[in-house]
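>>> What would the 3D arrangement of this be:
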Amino acid sequence: MIRRLLLALSFLVAAGCGSHGVDSIQWMSMGTIARVSFKGSASSFALPSMRSSRGDNRCLVESVRSVYEEVERRLSIWNSESEISRYTAIGGVSPEMRPCYEAAFELQRKSGGVFNPFWRGKGTGPDLGGIAKGFAVDLAAAKLLREGMCQGAGSCGVLLDLGGNLKVVSGEWRTGIRNPSGEMQAIVLTNGMACATSGEYERGKHIYDGRTGLAVTNDLVSVTVVHPSSAMIADGLSTTLFVLGREEGESFLKSCYPEAAAYWIVKQP
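Model prediction:
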């Protein structure tokens, strides 16, 4: 239902990092590309033995991977044994996944159904695909911070990216949004900040209005949302704002999610 745009990334060297660069480890997860990027001293990125104060940086990556796999196991509508597939049969949700359900239902209410986790119709459970990836990123970032796994791992920064849903675990990073002419618009993200982009960069890919089930036709190429703390909220908002369009979307954002900011890429004449 939703097309997630993968952001083209460029990186801003944080203060104190000198000229040392960025290293990334990526894999497939939740149907898209997952990436953990590290920024710090050259010794932090001496593959294959990247070290942190808590051991191999690959342990950090495995910690992130395990979170993503758990979210997918519980929230995939394609798995008949998942928590969300059994939603209508048993009712209730697990405490671990509850924030994702609550955020989706809140966004549905505030948007008047533009964001609609029940788009599949009556008699079916919700589909949280519109915010699940952002939720997984938030959980993974919280786990890394809680377990102290970022101390020394990329001493100047760690960035999580799941299908274009970004969250800064530590450091300062710059993400680039490419417009139709190929130019890049830079956005700087610091500790805890998150962003997500929805768009229709590929022919035949569409975003649908949750109220009507119809594909959206407007003058937008993409919408990028930056949130001070939640990749999950940024994830859901980016699609919602794309459907609403710039004028209505800006009004909605100001009244319902004033802490967030949106960057709009408009189609060229």
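>>> can we go C-alpha only for contacts and neighbour counts from here?
Noted.
>>> And the strands in this structure, which stretches?
8-9, 22-29, 32-39, 51-52, 55-56, 157-162, 165-171, 173-178, 184-189, 194-199, 220-227, 261-266 (DSSP state E).
>>> which helices and strands sit right next to the fifth one?
I take that to be strand 55-56. Helices and strands touching strand 55-56, as assessed by 3 or more C-alpha pairs under 8 Å, 6 or more residues apart in numbering; DSSP states H and E, are absent.
>>> Go through the protein and flag its longest helix.
Longest helix of the chain, by residue count under DSSP state H: helix 57-75.
>>> In terms of secondary structure, what does it contact?
Helix 57-75 packs on strand 22-29, helix 132-146, going by 3+ C-alpha pairs under 8 Å, 6+ apart.
>>> that older thread, out of the strands of the chain, nearest to residue 140?
strand 157-162 (8.4 Å; C-alpha to C-alpha).
>>> and that closest one with strand 184-189, angle?
With axes from the mean of the first three to the mean of the last three C-alpha atoms, to 10 degrees defining the directions, strand 157-162 sits at 120 degrees from strand 184-189.
>>> And strand 157-162, how far out from the chain middle?
Mean-position distance between strand 157-162 and its chain equals 10 Å (C-alpha atoms, centre = their mean, to the nearest Å).
>>> One more, please, to line up against the first structure:
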Amino acid sequence: MRASLLVMLLTLLYGCGERIERFSGSTMGSTYSIQYVPTTQTPDSQRVKAEVEAILGALDQQFSTWRGDSVVSRFNDLPAGACQALPEDMRRLLAYGEFLFRESGGAFDLTVQPLMNLWGFGPQSRGEQVPDASALARERARVGQQHLRLDGEKLCKDVAAQLDFDSMVAGYAVDRVGDRLSALGIQAYLVEITGELKGVGRKPDGSPWRIALEVPSGGREQHVERAIALDGYGVSTSGDYRNYFEEGGQRYSHTFDPRVGRPVKHALAAVTVVDPSALHADGLSTLLMVLGPEEGYAFAERHDLAAYFIMRQGSDFVARATPRFESLFPGQGKTMR
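Here you go, the predicted structure:
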């Protein structure tokens, strides 16, 4: 399950005499759930589920760093100077990752996996630990999207770089599944994949799909703070309180700043991004989480993003919403305890 999952679904309400179809399953090392309003033109639920799982299976075959036969794992095993042909999905995500890398001055980086492994959070890690300076310097030399070069349909690397698309592939999967549901004639749905969500249309009783933002409560637990209604928007939340370790009295999060090669140390506990594209929301929530409460908020405001920041303040938490978020969901930027 994604460590950054800070969003939960609220109980859905039924309209009188109408229904919502539901199904769920496993994917990307976690789970997915689909809820939609069927119509007379909608295929039967088994076909809908089969179409969804075909998309998820294909993406897992490309992007999973936990299976040795995936496209990304084969690329990661290549030595410096090698090239490999990439499928269209991967080229799309690489292009968006390159955009975020440039816009953030390297705070967002798809080549961070060597650092994740070194600190104990990646698929090839050897346990959570603070690395020594020489090991950190060695792995940092392999990190940086400037070491990648796209040559037609092939991706080349000038160091033994390793890609990790976990910061955006679930959001992309949400968009792909949503597009397929729309193509099948489904006009109202809520898609959730490893915690990334998108809601379109309305439930049979006319009410919107609603999700609840969670607030950490000091440990790895959380509580529901308030709900927002979705229609045509994707939602992604990244946070640092579910996946971390402690050593020598210091807390080390799984959220890394690639610019320094270490977990972030700022007071930002979680950030939610809302965007018509779940892919964009997914990547941007990671980017803002790395940048932190001040630099991240400035970035979000500068790019007119709908973002909701939750910062630690002593034993309490304080929330700050961007103007764009406030315009979409009035009353969401309040101080919390």
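>>> Please work out the TM-score for the two chains.
The TM-score (TM-score structural alignment, normalised by the length of the first structure) is 0.81; 246 aligned residues with a C-alpha RMSD of 2.6 Å.
>>> re the thing from before, I'd like the helices and strands packed on helix 57-75 of the first structure laid out as JSON lines, including distance to residue 37 of the first structure and mean neighbour count.
Below are those laid out as JSON lines (distance: least, C-alpha to C-alpha, whole Å; neighbours: other C-alpha atoms under 10 Å):
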{"stretch": "strand 22-29", "distance to residue 37 of the first structure": "4", "mean neighbour count": "15"}
{"stretch": "helix 132-146", "distance to residue 37 of the first structure": "12", "mean neighbour count": "22"}
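>>> and residue 58 of the first structure, which of those is closest to it?
Ranking these by their distance to residue 58 of the first structure (criterion: C-alpha to C-alpha) puts strand 22-29 first, at 8.5 Å.
>>> mind listing what the residue lying closest to residue 187 of the second structure once chain neighbours are set aside touches?
Leaving out its chain neighbours, the residue that sits closest to residue 187 of the second structure by C-alpha to C-alpha, 6 or more residues apart in numbering is residue 201, at 6.1 Å. Going by C-alpha atoms under 8 Å, 6 or more residues apart in numbering, residue 201 of the second structure touches 187, 188, 189, 208, 209, 231, 232.
>>> conserved subset of the residues you listed in the first structure?
On the basis of both residues aligned by TM-score structural alignment, their matches' C-alpha atoms under 8 Å, what survives of those in the first structure is 188, 189, 208, 231, 232.
>>> Tell me, how many residues neighbour the third one?
Counted with other C-alpha atoms under 10 Å, the burial measure for residue 208 of the second structure works out to 20 neighbours.
>>> now the nearest residue to it once chain neighbours are set aside: how far from residue 209 of the second structure?
In space, and not counting its chain neighbours, residue 208 of the second structure is closest to residue 202: 4.7 Å by C-alpha to C-alpha, 6+ apart. Per C-alpha to C-alpha, to the nearest Å, residue 202 of the second structure is found 6 Å from residue 209 of the second structure.
>>> before we move on, what about residue 74 of the second structure?
Taking C-alpha to C-alpha, one finds residue 74 of the second structure at 39 Å from residue 209 of the second structure.
>>> Also residue 42 of the second structure?
Distance from residue 42 of the second structure to residue 209 of the second structure, counting by C-alpha to C-alpha: 20 Å.
>>> Let me have the strands of the first structure in a markdown table, extended by distance to residue 2 of the first structure.
Shown next, in a markdown table, are these (distance: least, C-alpha to C-alpha, whole Å):
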| stretch | distance to residue 2 of the first structure |
| --- | --- |
| strand 8-9 | 19 |
| strand 22-29 | 17 |
| strand 32-39 | 13 |
| strand 51-52 | 37 |
| strand 55-56 | 36 |
| strand 157-162 | 15 |
| strand 165-171 | 13 |
| strand 173-178 | 19 |
| strand 184-189 | 23 |
| strand 194-199 | 8 |
| strand 220-227 | 12 |
| strand 261-266 | 18 |
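>>> Buried deepest among the ones you listed, which one?
Comparing these by mean neighbour count (mean count of other C-alpha atoms under 10 Å), strand 194-199 comes out on top with a mean of 29.
>>> Return the residue of the first structure aligned against residue 72 of the second structure.
With the correspondence set by TM-score structural alignment, residue 72 of the second structure lines up against residue 84 in the first structure.
>>> again, but for residue 171 of the second structure
By TM-score structural alignment, residue 171 of the second structure lines up with residue 134.
>>> That match and residue 237 touch, don't they?
No. At 10.7 Å, residue 134 of the first structure does not count as touching residue 237 under the criterion of C-alpha atoms under 8 Å.
>>> mind giving me CSV with the kept ones among the contacts of residue 201 of the second structure and columns for distance to residue 26 of the second structure?
Formatted as CSV, these follow (distance: C-alpha to C-alpha, whole Å):
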residue, distance to residue 26 of the second structure
188, 23
189, 19
208, 26
231, 25
232, 25
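>>> quick check, nearest of those to residue 31 of the second structure?
Distance to residue 31 of the second structure across these (C-alpha to C-alpha) is lowest for residue 189, with 17.1 Å.
>>> how about the closest one, what's its match in the first structure?
Counting by TM-score structural alignment, the partner of residue 189 of the second structure is residue 158.
>>> again, but for residue 214 of the second structure
Residue 214 of the second structure maps onto residue 178 in the first structure, by TM-score structural alignment.
>>> Now its match. Nearest residue, chain neighbours left out?
Closest to residue 178 of the first structure by C-alpha to C-alpha, 6+ apart is residue 184, at 4.5 Å.
>>> what's the counterpart of that neighbour in the second structure?
Match for residue 184 of the first structure (TM-score structural alignment): residue 225.
>>> The most centrally placed residue in the first structure and residue 30 of the first structure, how far apart?
Per C-alpha atoms, centre = their mean, the C-alpha nearest to the average position across the first structure is that of residue 165, at 2.2 Å. Going from residue 165 of the first structure to residue 30 of the first structure by C-alpha to C-alpha gives 12 Å.
>>> Likewise for residue 197 of the first structure?
17 Å.
>>> Check residue 107 of the first structure too.
Counting by C-alpha to C-alpha, the gap from residue 107 of the first structure to residue 30 of the first structure is 22 Å.
>>> These two: which is more packed in?
residue 107 (22 against 18).
>>> Now for the counterpart of residue 236 of the first structure in the second structure, how many residues are close by?
Residue correspondence, TM-score structural alignment: residue 236 of the first structure in this structure matches residue 283 in the second structure. Counted with other C-alpha under 10 Å, residues neighbouring residue 283 of the second structure total 27.
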